[in-house]
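Colleague: Show me the folded form of this:
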Amino acid sequence: MGTGQHTLDRGRPVAPAELRGRADWIRLRTVELIDQAGLGHYSSTFSCAEIFATLYYHVLRLRPAEPDWPDRDRFLLGKGHVATGLWPVLADLGYFPAEWLGRFGKVGSPLKRPSQYAAGARHRLQLRRAGPQPVRRDRDRARRTDVGA
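Modeller: Model prediction:
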């Protein structure tokens, strides 16, 4: 492992009380972010706080300084409206500067609304609605021709 590439291993030791505290902290930060931004969904995040706390502080194998690390664990979030609760966790772990949280909900913020593609520096997060997706046709595909064939 190179400099600054600290790995958070699976099954890190953590007391159940600490995970409960983390879940409460996620809820509190969610209320603060939604109040600051004037948008968001409290209840969606509240029901996932224990899941985020357990995954990110105990279960997932991560390397925040190297988010594209091939041996990292991946978490697929199908409930996009809970992203507001995920932002404080990712900032806490070092995926992006905590100062970004102060810009959530403002024009030009790198932390977008859940319905948009969200990307933070050194962290890729794409949120999509669960369930069937509308079919999108590539209109340009019909116009393309093989070049050099």
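
Colleague: Could you use CA atoms for every contact and neighbour count after this?
Modeller: Fine.

Colleague: and the longest helix for this structure?
Modeller: Ordering each helix of the chain by length in residues (DSSP state H) puts helix 16-37 first.

Colleague: by contact count, what packs against it?
Modeller: Counting contacts by 3 or more Cα pairs under 8 Å, 6 or more residues apart in numbering; DSSP states H and E, helix 16-37 packs against helix 42-46, helix 49-54, helix 83-93.

Colleague: Would you format these as TSV with distance to residue 34 included?
Modeller: Below are those laid out as TSV (distance: least, Cα to Cα, whole Å):
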stretch	distance to residue 34
helix 42-46	8
helix 49-54	15
helix 83-93	8
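
Colleague: So which of the ones you listed is nearest residue 17?
Modeller: With Cα to Cα as the measure, helix 49-54 is the member of these nearest residue 17 (11.2 Å).

Colleague: Which other helices and strands does that closest one contact?
Modeller: Under the contact criterion of 3+ Cα pairs under 8 Å, 6+ apart, helix 49-54 touches helix 16-37, helix 83-93.

Colleague: Quick check: which of the ones you listed is nearest to residue 44?
Modeller: Taking those one by one with Cα to Cα, helix 83-93 is closest: 9.0 Å.

Colleague: Please identify the buried residues of the next helix or strand after the closest one?
Modeller: Sequence order places strand 118-120 as the next helix or strand after helix 83-93, per DSSP states H and E. The neighbour-count check on strand 118-120 (16 or more other Cα atoms under 10 Å) flags 118, 120 as buried.

Colleague: To check against the first, give me the structure of this:
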Amino acid sequence: MRTAIDFSPLYRSAVGFDRLVNLLDSAARTDATPGWPPYNIERIAGAEDAGDTYRIEIAVAGFRPEQLAIEVKENVLTVTGKKDGEDASRTFLHRGLAERSFERRFQLADHIRVTEADLANGLLSIGLKLEVPEAKKAKQIAIKTADASAQVLQAAE
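Modeller: The predicted structure is shown next:
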């Protein structure tokens, strides 16, 4: 039996962490189909910017490209698969393939950009890259000393 976790104490004591608490809250909730479709999340090693490149692979066997949609909105990557109606002319003796529509959501960190999407051999691969803006990158600050300012004063006299 799963019990709900109450995150309200975090809202009262942590200022500016609303997004983090919302992420924890959404992760604690159960999904109707938590394991379907199966997927992998991979950090790409060997790239020149290793650690900044990721790939999500989703098993979408039986889906055509026109039945799949990928959308990014407010740091949420949503992958949707819509199956066409049932084909009444087909009679199954055993039906083991899950041919149902789905919606899978992934919460993205700030500055993660979707770079590509590829469908091959029943796997939908979505490339992601962390692109930190120049304004957010660390900067080196020159340190002035008292000797340097004294030299400037002497040169001005």
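
Colleague: Give me the TM-score for this pair.
Modeller: Taking TM-score structural alignment, normalised by the length of the first structure as the basis, the two superposed chains have a TM-score of 0.22; 68 aligned residues with a Cα RMSD of 5.7 Å.

Colleague: quick revisit: mind putting the helices and strands packed on helix 16-37 of the first structure into CSV with distance to residue 23 of the first structure and mean neighbour count?
Modeller: Output for those, formatted as CSV (distance: least, Cα to Cα, whole Å; neighbours: other Cα atoms under 10 Å):
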stretch, distance to residue 23 of the first structure, mean neighbour count
helix 42-46, 8, 18
helix 49-54, 5, 20
helix 83-93, 10, 21
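
Colleague: if we compare the ones you listed, which one ends up closest to residue 18 of the first structure?
Modeller: Closest among these, using Cα to Cα: helix 49-54, at 9.1 Å.

Colleague: if we look at the closest one, which residues are touching it?
Modeller: 19, 20, 22, 23, 24, 26, 27, 85, 86, 89 (Cα atoms under 8 Å, 6 or more residues apart in numbering).

Colleague: Quickly name whichever of the residues you listed is closest to residue 125 of the first structure.
Modeller: Nearest to residue 125 of the first structure out of those is residue 86 (Cα to Cα; 10.2 Å).

Colleague: Pull out the buried residues from the helix or strand containing residue 104 of the second structure.
Modeller: For residue 104 of the second structure, the enclosing helix or strand under DSSP H and E is strand 102-107. By 16+ other Cα under 10 Å, the buried positions in strand 102-107 of the second structure come out as residue 104.

Colleague: and it, what other elements does it pack with?
Modeller: On a contact count with 3+ Cα pairs under 8 Å, 6+ apart, strand 102-107 of the second structure meets strand 76-81.

Colleague: For the strand it packs on, list every residue counted as buried.
Modeller: Those would be 77, 79, 80, 81, for strand 76-81 of the second structure by 16+ other Cα under 10 Å.

Colleague: quick revisit: how about the helices and strands packed on helix 49-54 of the first structure in JSON lines, adding distance to residue 123 of the first structure?
Modeller: Listed next are those as JSON lines, based on distance: least, Cα to Cα, whole Å:
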{"stretch": "helix 16-37", "distance to residue 123 of the first structure": "19"}
{"stretch": "helix 83-93", "distance to residue 123 of the first structure": "9"}
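
Colleague: burial of residue 125 of the first structure, as a residue count?
Modeller: Using other Cα atoms under 10 Å, residue 125 of the first structure has 13 neighbouring residues.

Colleague: and what of residue 36 of the first structure?
Modeller: 15.

Colleague: who's in contact with the residue lying closest to residue 55 of the second structure once chain neighbours are set aside?
Modeller: Once flanking residues are discounted, residue 55 of the second structure sits nearest to residue 127: 4.7 Å by Cα to Cα, 6 or more residues apart in numbering. Contact analysis of residue 127 of the second structure by Cα under 8 Å, 6+ apart lists 53, 54, 55, 56, 114, 115, 116, 117.

Colleague: Which helix or which strand is home to residue 127 of the second structure?
Modeller: Going by DSSP H and E, residue 127 of the second structure is part of strand 123-130.

Colleague: Thanks again, I'm all set now.
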